[in-house]
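> Coordinates for the following, if possible.
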Amino acid sequence: MAGVAAVVAVAVVAGTVGSAPAMAETPPPMQPTSVAVTLPTLIGESVRTLEAEPEGRPARDAQTVQWQVPESQERDPVIVPKRYQWVWNGDGTGHLVATTTAAYSVESGKIVAPAGAAPAPGTAVPDPRWANGGGTFTQAPPRSGAEALAAYLRAHVPLPTSPDALAYWGALRMLMTEWTLTPQQNAAALQLLEKTGDLSVLGTVTDRMGRAGIAVSIASTVRPQFTVTLVLDATTRRIIAADTVYVGGVNGIDLAPGSVVEYAAWLTP
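Predicted coordinates for the structure are as follows:
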């Protein structure tokens, strides 16, 4: 039986939902403060800000801090996010180095000190999901343009025939585990997501790395069991973080609606 992390990955990218075992308590969700701005205004301002930046060069050097609900059915009270960084070889193959970050537990919806044994931050940990290999996106993404980006994603990821924002985001998230997107590519990603009509503004927020941002919700009428809270940097408008939130409706997932089942924060290399 697939774990929650696997269920989410399949649901977000391929558009299917399965079942999963009971899991540990999850991190508290981010708490946006509503703002009086429409989505077209927000995306328009963000695209103009990003496109006004000097043209960047995409680099295959993505660094992220990530956490997923574990596959195990055991309820481990300690949450250990991991920092991932790709290391590339001259022949195009590479591997993902994973190290632990500060562990914590959650009590009554609040972050507290680890309620059990936890590895020291910076401890190297094996991750069998990412063995040596060439990665998924061996060619650089297009420099600009939502349509060009959509075609690129479709060439690398098995997207549905008519992807919604949740499906596109699943592919973009995979891309961003390998490539650090330029400002212009961030602009194209926002335009691509906006075109689906599945986005809404949540408000200002502080992400899990303490950065000021603006949160946008990604929902899906095809897969209403999950939503994504996407965070744009308040100043640069780059995509800096995302939470995947369980809404409910999947047999076997023993989590309260509103539980965060996965999160990622992108770091500056």
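> only C-alpha atoms for contact and neighbour calcs from this point on.
Will do.
> which residues in the stretch 51-200 of the chain form strands?
Remark: strands assigned in the stretch 51-200 of the chain by DSSP state E, counting those that start in this stretch are 63-68, 82-88, 94-100, 105-107, 110-112, 199-206.
> Does anything pack onto the helix or strand just after the longest one? Which helices or strands?
Pointing back at strand 199-206 there. Per DSSP states H and E, the first helix or strand lying C-terminal to strand 199-206 is strand 212-218. Judged by 3 or more C-alpha pairs under 8 Å, 6 or more residues apart in numbering; DSSP states H and E, strand 212-218 is in contact with strand 199-206, strand 226-233.
> could you redo these as a markdown table and give each row distance to Q139?
Below are these laid out as a markdown table (distance: least, C-alpha to C-alpha, whole Å):
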| stretch | distance to Q139 |
| --- | --- |
| strand 199-206 | 29 |
| strand 226-233 | 25 |
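> The strands of the stretch 51-200 of the chain into CSV, with extra columns for distance to E53 and mean neighbour count?
Compiled in CSV, the strands of the stretch 51-200 of the chain are given as follows (distance: least, C-alpha to C-alpha, whole Å; neighbours: other C-alpha atoms under 10 Å):
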stretch, distance to E53, mean neighbour count
strand 63-68, 21, 22
strand 82-88, 25, 20
strand 94-100, 30, 20
strand 105-107, 39, 18
strand 110-112, 37, 12
strand 199-206, 22, 20
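> next up, for comparison:
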Amino acid sequence: MADELDLLRRANPVPADDPRFHDRPLDPEAEHRLLVLTRAGREHPGRPGRRPHLGHLLDALRPRRPRDWAWTVTAAAAVGAVVLALTLSGAATVPAVAAPRPLIVETGSAPLPLDVLADRAAAGGTGFPLRQGTHVQTWSLSMTSGPGARPPVTLPEERVVRWAADGSHTELVVATDPSHPGKPVVTDADPVPRTVEDGHVISRQTYPPSWSDAPPSAEPPHDARRLRAYLEEIDRLDAMDTGGLLDAVGTLLDNWTLGSRESAALTRVLADAPDLRAVGAVTDRLGRPGQAYVYEDKAPSVRRMLILDPAAGTVLGLEDTVTRGDHESGLRTGDVMSYSAWMR
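Sure, this is the predicted structure:
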């Protein structure tokens, strides 16, 4: 027995006084030593240790700091994606896919003016009703800033909110990337992000009845003038600029699935925004044809692209892309900070 205990002590891959391995995976040398111990009881010179997976790759990141901001994205990209160096542990190790590229306007496509689209949407009638609740696919760029900040990480999520007749509602949030079905998905976790299986339930909650009469809980009007006042109340600024308008639209759509009349009214409100310019046709991240309208926001240096259905004026998506990188937070020009794709 004494010989076996002595062998264990010498081969111990995780010494109790070594702080490097507290709540962390083994490094390559330690994993090799453990493999040697369990298979042969002695070391074999020259045998390479297996490279650890997610935990070892994240081990290089410093402890997580309080998040300065997390941008909400919605999407499933039919365009290319960048593979993160984050992988699942286990036999079936597969790269986790995230970080969508900006949507690209189709070459040679004709821009559709917003006032023309507003007229088209108004003539469309009442094809579908207003519904409280939302179904949205999002990509959120989670980041920290300052010394020791970890690299930005994109978190793909799908969220479904449904309301009951008694005023209660349920919210289901799932980690998924529709453009890469079945692939591992990056999700938020302490102290660092990790990968989970596609379709992993992040949260499922039921909330008690609520009867707030203030926007965005209040039912949105289907008249353009009153809808603009509704959005201004969400924005809570004296004079709502185009950036504030787009923020308010995102909040509205995170609470309501607009009907035909409300979508037509919203398109009319958007048509009055002087610096929201039509740029042409795009295919959104769920594969739907749309018309893109761009606002260049100078203050945070982002390009905001609103994607509308070219027939009904329904908002399909909203994308925020970095136009000037920031070394401190790790943002690069062209990074998609957020994308939201709303569905019925």
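> picking up where we left off before, of all the strands of the stretch 51-200 of the first structure, which one comes closest to M174 of the first structure?
Of all the strands of the stretch 51-200 of the first structure, it is strand 63-68 that lies closest to M174 of the first structure, at 11.4 Å by C-alpha to C-alpha.
> what span of the second structure lines up against that closest one?
Under TM-score structural alignment, strand 63-68 of the first structure corresponds to residues 135-140 of the second structure.
> counterpart of V269 of the second structure in the first structure?
Match for V269 of the second structure (TM-score structural alignment): L192.
> show me what contacts that match?
L192 of the first structure makes contact with 146-147, 149-150, 168 under the criterion C-alpha atoms under 8 Å, 6 or more residues apart in numbering.
> Can you flag the buried ones in those?
146, 149-150, 168 (16 or more other C-alpha atoms under 10 Å).
> Of these, which is the nearest to T196 of the first structure?
Looking across those and measuring by C-alpha to C-alpha, the closest to T196 of the first structure is Y168, at 9.3 Å.
> for the aligned residue in the second structure for the closest one, what are its contacts?
Applying TM-score structural alignment, one finds that Y168 of the first structure aligns to L245 in the second structure. Neighbouring residues of L245 of the second structure by C-alpha under 8 Å, 6+ apart: 231-232, 235.
> Which of those ranks first by neighbour count?
When neighbours are counted by other C-alpha atoms under 10 Å, L231 leads these with 24 neighbours.
> And it, how close does it get to A122 of the second structure?
Separation of L231 of the second structure from A122 of the second structure (C-alpha to C-alpha, to the nearest Å): 19 Å.
> what's the mean distance for the match of strand 63-68 of the first structure versus the first structure?
Following the fit onto the first structure, the mean deviation recorded for stretch 135-140 of the second structure is 0.6 Å by mean C-alpha distance after the TM-score superposition for the first structure.
> The match of Y168 of the first structure and G287 of the second structure, how far apart?
Counting by C-alpha to C-alpha - L245 of the second structure and G287 of the second structure are separated by 26 Å.
> And for S263 of the second structure?
From S263 of the second structure over to G287 of the second structure the distance is 20 Å, taken as C-alpha to C-alpha.
> And the two? Which one has more around it.
S263 (24 against 13).
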